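In: just the structure for this:
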Amino acid sequence: MTILVTGAAGFIGSNFVLDWLEQCNEPVVNLDLLTYAGNLENLKELEGDPRHQFVRGSIGDRNLVANLLADVKPRAVINFAAESHVDRSIHGPGEFIQTNIVGTFNLLESVRGYWNDLPDAEKAAFRFLHVSTDEVYGSLSKEDPPFSETNQYEPNSPYSASKAASDHLVRAWHHTYGLPVLTTNCSNNYGPYHFPEKLIPLCILNALNGKPLPIYGDGQQIRDWLYVKDHCSAIRRVLEAGKLGETYNVGGWNEKANLDVVNTLCAILDELKPRADGQSYATQIIFVQDRPGHDRRYAIDARKLEKELGWKPQETFETGIKKTVHWYLDNQDWVNHVASGEYRNWVEKQYDGQQN
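Out: Sure, this is the predicted structure:
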């Protein structure tokens, strides 16, 4: 018994692999192209572990994936592989179309060919789990109820549009071809190994290096924050017991405005690693020009997952964010290796000269 995990050197994927192998001994084959956010250092503790096999490659490479499936014979494929950063999708949408739409199509076709040839019992047990985002649902006002699985799709960025398209492909491959699929749509993840272009790791890194903490617009954009290890446990549960063809929203029940998140980070850092001058890290906060089409609020209604499969998050935002800050303080070698090269060039391009 083996599972194939795509995009497993990225933030959520690597956490999933580490969590999976803590919970059981079922081997994992890791397929990742190692683009800018894929980092094998995330999985350093698995070096020499026979339960983890890494293969470098793209989900869009039909021959590679077909050969890998035939060789490994996984009982399930969990697809994390995606371009995922909204700002990058605004500057260069083409890569998002190729990876998230064309790549997902090619992966589905490779998996369908493999699945069709399985013996009946293995065919019935096989699962394809597609990991997606709440951003496909669009934006909410403060008065709107949280997103449920029945909300219509209203994506507002090239990233969310590409993920919405991939969700539709997964659904269609189930209804047309019978492929046994499951889809999860998660809220904003945070935690260990988060590539530092996203809000929480970026602000931790900048705070410690005496740099500005850039906040888009007025900082009142609201997100539902989900600790990554809670997300991993939800995916395991959906894979184990989810109903074929169904979508499950995964959220943390933690709606926070971006400015409040950053102020919380600053308060924790003030306590754990005070600035030499005695000032709060909050004095480093700046407000920068808002990005185009910035969704005002996301919120996830995760009651279906709790009611049908018995899952709910274990971490509150307060407990999860403290664990996250501790992790970054305790893993400075990882941070220093990531915070160089292309990442540094990207941050300078994205935020230089944008202070209001």
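
In: every contact and neighbour count from this point should use C-alpha atoms.
Out: Noted.

In: isn't residue 6 up against residue 79?
Out: Yes: the pair residue 6 and residue 79 passes the contact test of CA atoms under 8 Å, sitting 4.9 Å apart.

In: which elements pack onto the longest helix seen in the chain?
Out: Counting by DSSP state H, the longest helix found in the chain is helix 158-177. Counting by 3 or more CA pairs under 8 Å, 6 or more residues apart in numbering; DSSP states H and E, the packing neighbours recorded for helix 158-177 are helix 86-91, helix 93-96, helix 104-116, strand 127-133, strand 181-186.

In: closest one to residue 318 among those?
Out: Closest approach to residue 318 among these (CA to CA): strand 181-186, 19.1 Å.

In: contacts made by that closest one with the rest, please.
Out: Residues from elsewhere that reach strand 181-186 (CA atoms under 8 Å, 6 or more residues apart in numbering): 127-134, 167, 170-171, 174, 226, 231, 235, 238-239, 242-251, 300.

In: please provide the structure for the following sequence as well, for comparison with the first:
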Amino acid sequence: MKLLVTGGAGFIGSEYVRNLLQGSYGPSEADVTVLDKLTYSGNLENLASVADDPRYTFVQGDICDADVVEQLMPGHDAVVHFAAETHVDRAVHGPAQFVQTNVVGTQVLLDAARRHGVGRFLHVSTDEVYGSIEQGSWTEEWPLAPRSAYSAAKAGSDLLALAYHKTYELDVVVTRCSNNYGHYQFPEKVIPLFVTNLLDGGSVPLYGDGLNIRDWLHVSDHCNGIQLALTKGRAGEVYHIGGGTELTNRELTELLLAATGRTWDAVRPVEDRKGHDRRYSLSIEKIRNELGYEPQVSLHEGLARTVAWYRDNRSWWEPLKGRSL
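Out: As a prediction, this is how the structure comes out:
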């Protein structure tokens, strides 16, 4: 099998590529082409461990560039589409790039995949497309109600991908995940931002009352779910990939303070983000029952591993701190 992985130099995409080529999903003869624009959050160091693998090819390019995509798509059996603008705070300040990359870029890829007979298009999305839920958990049939430019652009790309399945019979599968964390995550996101600030003796910003709730998913579990959806998922279906551990932002902050040996003196309250969703919660019954997915990394274990990684890999994240918001 020959895979085209978009955004493969980013946090989640690089985890997937490393795991695939290093045999974490079992023996694989897959050849992998990574297409990545290498924006501020893309980093070839994330793929250094597989850079010499003869099955790996890297191409720097933009998914919105139809010529680049047209040249690359022929001969690939499947697309695993990670590439996206993802940081909500950046979307508040500048939504246009989110629409361009997340919607137009996805459309360019879908058109090329259709023209060249790609066997499967796996589109990676987010729980944020549903908006906010006070009680219970979203199922895959829940109506979309995004509340930020980021989530609206992702919802648009989801609907576009699913429409290509209906209209053109393109084999599309959509996955929607909860909040990811782990090694190699760019330090604008809350866990690496807090960990690196705390390790440096700095303070951390806590939005509003700190009671917004998120389900936390280790990146390795997310990528395991993606591989299951790619290889076993049904065409035209949506699958949720969650971690099964909900925390308020305040509870998460307490865990990170304890892990870094800091106290609440290091926390500074800040004004809440515009349109800040109160709670996310995904039901993972469908992917569990159909594909056998089960998260393997507990939050306690995952956070410990993550903090240790950032403590031991300053040379990776220190040069990136200046690129964060």
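
In: which one of the helices and strands packed on helix 158-177 of structure 1 lies closest to residue 196 of structure 1?
Out: Using CA to CA as the measure, helix 86-91 is the one of these that comes nearest residue 196 of structure 1, at 13.2 Å.

In: tally of neighbours for the residue mapped onto residue 197 of structure 2 from structure 1?
Out: Mapped onto structure 1 by TM-score structural alignment, residue 197 of structure 2 lines up with residue 206. Residue neighbour count, defined by other CA atoms under 10 Å, stands at 17 for residue 206 of structure 1.

In: ok, residue 248 of structure 2 touching residue 207?
Out: No: if you go by CA under 8 Å, residue 248 of structure 2 and residue 207 don't touch, sitting 11.1 Å apart.

In: so how far is residue 80 of structure 1 from residue 319 of structure 1?
Out: Taking CA to CA, to the nearest Å as the criterion, residue 319 of structure 1 is separated from residue 80 of structure 1 by 26 Å.

In: quick one: the helices in structure 1, in order.
Out: 11-23, 62-72, 86-91, 93-96, 104-116, 120-125, 158-177, 199-208, 228-241, 258-272, 303-309, 317-330, 332-338, 342-351.

In: mind putting these into CSV with distance to residue 54 of structure 1?
Out: Formatted as CSV, the helices of structure 1 follow (distance: least, CA to CA, whole Å):
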stretch, distance to residue 54 of structure 1
helix 11-23, 11
helix 62-72, 11
helix 86-91, 26
helix 93-96, 23
helix 104-116, 17
helix 120-125, 24
helix 158-177, 24
helix 199-208, 26
helix 228-241, 19
helix 258-272, 34
helix 303-309, 31
helix 317-330, 25
helix 332-338, 20
helix 342-351, 23
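
In: returning to that earlier point: of residue 6 and residue 79 of structure 1, who's got more company?
Out: Applying other CA under 10 Å to residue 6 of structure 1 and residue 79 shows that residue 6 carries more neighbours, namely 26 against 23.

In: how about the more buried one, what does it touch?
Out: Taking CA under 8 Å, 6+ apart as the test, what residue 6 of structure 1 contacts is 13, 30-32, 59, 77-81.

In: repeat for residue 160 of structure 2
Out: Residues near residue 160 of structure 2 by CA under 8 Å, 6+ apart: 103, 106-107.

In: from the residues you listed, which is closest to residue 30 of structure 2?
Out: Taking CA to CA as the measure, residue 30 of structure 2 lies nearest residue 106 of those, at 23.0 Å.

In: alignment lookup: the closest one to structure 1.
Out: By TM-score structural alignment, residue 106 of structure 2 lines up with residue 104.

In: which pair in the contacts of residue 6 of structure 1 spans the largest distance?
Out: The largest separation in the contacts of residue 6 of structure 1, counting by CA to CA, is between 13 and 59 at 14.1 Å.

In: for residue 202 of structure 2, grab the count of nearby residues.
Out: The number of residues packed around residue 202 of structure 2, counting by other CA under 10 Å, is 13.

In: settle this for me: it is touching residue 266, isn't it.
Out: Yes: here residue 202 of structure 2 lies in contact with residue 266, judged by CA under 8 Å, at a distance of 6.8 Å.

In: so how far is residue 269 of structure 2 from the aligned residue in structure 2 for residue 186 of structure 1?
Out: In structure 2, residue 186 of structure 1 lines up with residue 177, judged by TM-score structural alignment. Distance from residue 177 of structure 2 to residue 269 of structure 2, counting by CA to CA: 28 Å.

In: out of those two, which sits in the busier spot?
Out: Set side by side, residue 177 of structure 2 and residue 269 give different neighbour counts by other CA under 10 Å, the larger being at residue 177 (25 against 12).

In: wait, what's in contact with the counterpart of residue 80 of structure 2 in structure 1?
Out: Applying TM-score structural alignment, one finds that residue 80 of structure 2 aligns to residue 78 in structure 1. Taking CA under 8 Å, 6+ apart as the contact definition, residue 78 of structure 1 lies against 3-6, 128-131.

In: ok so, going back, looks like the match of residue 106 of structure 2 contacts residue 165 (just checking).
Out: No: Residue 104 of structure 1 lies out of contact with residue 165 (CA under 8 Å); the separation is 9.3 Å.
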